[in-house]
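J.: pasting the structure only:
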């Protein structure tokens, strides 16, 4: 009987410890898989949300088509889903952009291209932070440089306006 107890004392801790380690590793792997699926779902949803804006940047003549798409039931459905899956900062950025557009549309606010671009760049930057790099050193205008030919002039104009 003493030999059995000694065997139990010697064998049970490593077996039990191994089971605990295995359980923790399995749980961590499960969480990583869930996070990766969520990141992929977010990426797809972000692209759907951005689609009308991308169309506008690819061809400024598409503005009316983009506005029509943004007002569509399908886009509203995507926006609802976006509110459940998107990160807090991305949702806030989209909300700021949309509120600005609504205010311009209802003539509550005058259109300011620099402000609009800043809000658009902020949305892109928050998406980047959410999907890729939370510690990015890019700013809103860096996110737009590949899309807008004269962005540096706009950025200078914005800097001058802020310093007054």
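T.: Here it is on my side, so go on. Predicted model, so just to flag it, every value in this text is computed and none were measured. Numbers count the residues shown, from 1 in each chain.
J.: From here on, just use CA atoms for contacts and neighbour counts.
T.: Fine.
J.: which SSE is the residue sitting nearest the centre point of the chain in?
T.: For the chain, residue 127 is the residue whose C-alpha lies nearest the centre (CA atoms, centre = their mean; 2.7 Å). Assigned by DSSP states H and E, residue 127 belongs to helix 113-131.
J.: just checking, next helix/strand downstream of that helix?
T.: helix 151-163.
J.: which other helices and strands contact that next one?
T.: helix 113-131 (3 or more CA pairs under 8 Å, 6 or more residues apart in numbering; DSSP states H and E).
J.: how much space is there between the residue nearest to the centre of the chain and residue 159?
T.: 24 Å (CA to CA, to the nearest Å).
J.: Same check on residue 143?
T.: Remark: distance between residue 143 and residue 159 (CA to CA) = 17 Å.
J.: Please compare the first structure with the one that follows:
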């Protein structure tokens, strides 16, 4: 009988360990893949909810920032004050419910930007300060909120800033940015 050499033991161990190692790595890979797929499925489900919530949350701001000509263009709006309509929407129970949903499904950055915007409103009290500085602060906060919504919807690498988010619908956004 010949004596077993240490290389023979190593070869035997390798022939046993290789299938076990392959099986273990396959299981780990499958588990990681499944976790990523599940995360993507959840993000897809949340995306639709977020779009609906963001649209409702932004509606009063869209009304407030419409030009008077655009607001009056709709016959049913001619006798209505857009500020009263927007404020009424913001103070409604439905808006509060939607804001609560925002706090549950919005990204951290979106929720923080929304909080900052509304803390600014709350700090104004019953009679908001209509100074240029206050309006600039409010528009900057609204722009940041829009920018964070953009990022949460998949544009994380956006090169836009909060003022550029406002330029398409506020005619003098560049003037406000530069003051």
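T.: Structure's in. What do you need? Here the structure is a predicted model, which means the values were calculated and not measured.
J.: Now the helix holding residue 127 of the first structure: buried residues?
T.: Within helix 113-131 of the first structure, the residues scored as buried using 16 or more other CA atoms under 10 Å are 116-130.
J.: Looking at those residues, which is nearest residue 82 of the first structure?
T.: Distance to residue 82 of the first structure across the buried residues of helix 113-131 of the first structure (CA to CA) is lowest for residue 127, with 12.0 Å.
J.: Aligned against the second structure, show me the partner of residue 58 of the first structure.
T.: Residue pairing (TM-score structural alignment): residue 58 of the first structure is matched to residue 66 of the second structure.
J.: Just list the residues touching that match, thanks.
T.: residue 169 (CA atoms under 8 Å, 6 or more residues apart in numbering).
J.: that older thread, nearest to residue 81 of the first structure among the buried residues of helix 113-131 of the first structure?
T.: Closest to residue 81 of the first structure, out of all of these and judged by CA to CA, is residue 127, at 15.6 Å.
J.: residue in the second structure matching the closest one?
T.: Checking TM-score structural alignment: residue 127 of the first structure goes with residue 149.
J.: Verify the stated contact: its match with residue 110.
T.: Yes: Residue 149 of the second structure is in contact with residue 110 according to CA atoms under 8 Å; the separation is 5.8 Å.
J.: okay, the angle between the longest helix seen in the first structure and helix 113-131?
T.: Ranked by residue count, the top helix of the first structure under DSSP state H comes out as helix 2-58. Here the directions of helix 2-58 of the first structure and helix 113-131 differ by 160 degrees (axes from the mean of the first three to the mean of the last three CA atoms, to 10 degrees).
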